[in-house]
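*Asks:* I'd like to go over a predicted model; first the sequence, then the structure.
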Amino acid sequence: MKQFEIYRNIRKGAVIFGLPVSSFAIMMICIIASLLVVIFSFNFWIIIGVLIFNCALYLVLIRINNMLQLFQLRAMFPDIISNKRNSGFDYDKN
């Protein structure tokens, strides 16, 4: 019988090829545009330039994604929102 591992990181967001969906969409738009450039101006140096450009863009998007994770700030909202007055006693931290 096949066993499946539990996926616990579901709240981190969708990732395709190591990129979030928005960065992946930018990558795909650039790849489609570069394919159009290659088709309409077929030249060896243009093909090499497009390949280098797409690889560099992928690396830059991966770097930006990793750098943004370093600068993530704390959540805007508190964990618990309540109308009760705060007495200053924490009963649940024993």
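*Replies:* It's in.
*Asks:* Every contact and neighbour count from this point should use C-alpha atoms.
*Replies:* Will do.
*Asks:* Chain neighbours aside, what residue packs nearest to the residue most central in space within the chain?
*Replies:* Central residue check for the chain by Cα atoms, centre = their mean: the C-alpha nearest the mean position is that of Pro20, 2.7 Å away. Closest residue to Pro20 apart from its sequence neighbours, by Cα to Cα, 6 or more residues apart in numbering: Ala14 at 6.1 Å.
*Asks:* wait, isn't the residue nearest to the centre of the chain in contact with Ile26?
*Replies:* No. If you go by Cα atoms under 8 Å, Pro20 and Ile26 don't touch, sitting 10.2 Å apart.
*Asks:* Against that first model, consider the following:
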Amino acid sequence: MKRYKVYRNIRMRAMIMGLPISLFALMMVSVICSLLIVIFSFHFGVIVGLLLFNALLYGALGRWVKRPFGITAGKTFPERISNKRLSPLSHVQH
């Protein structure tokens, strides 16, 4: 009897060919545009250039996924959230 592994990591990003969905869609738009250019121009240099361009684009997107260079201005959230008063002065008499 075949056993199936339980999928517990539901927050993992969906990947297609090593790219997230949005970057895979960008890659497919590039491939479709390249195919349209190849259909309407039969030059060998254009075909080789487009193949090279798509390969380089795939490589660049793959590298970007492994090591993103997001711009961070600073910490957005504090490390701890507390209801403790920040001021040492007590406004309520005990």
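*Replies:* Thanks, I have it. Treat the numbers as computed from the prediction; the structure is a model and nothing was measured.
*Asks:* check contacts around the residue nearest to the centre of the first structure.
*Replies:* Neighbour list for Pro20 of the first structure: 13-14, 65 [criterion: Cα atoms under 8 Å, 6 or more residues apart in numbering].
*Asks:* which residues in the first structure form helices?
*Replies:* Listed from the start of the chain, the first structure has helices (DSSP state H) covering 21-40, 44-70.
*Asks:* List the superposition-based mean deviation of the first one with respect to the second structure.
*Replies:* Going back to what we said before, that points to helix 21-40 of the first structure. Average distance between helix 21-40 of the first structure and its aligned residues in the second structure, after superposition and using mean Cα distance after the TM-score superposition for the first structure, equals 0.3 Å.
*Asks:* quick one: that helix aligns where in the second structure?
*Replies:* Under TM-score structural alignment, the match for helix 21-40 of the first structure in the second structure covers residues 21-40.
*Asks:* Please point out which parts of that stretch sit buried.
*Replies:* 23-24, 27, 30-31, 34, 38 (16 or more other Cα atoms under 10 Å).
*Asks:* what's the answer for stretch 49-63 of the second structure, then?
*Replies:* Here stretch 49-63 of the second structure shows 50, 54, 58, 61-62 as buried, counting by 16+ other Cα under 10 Å.
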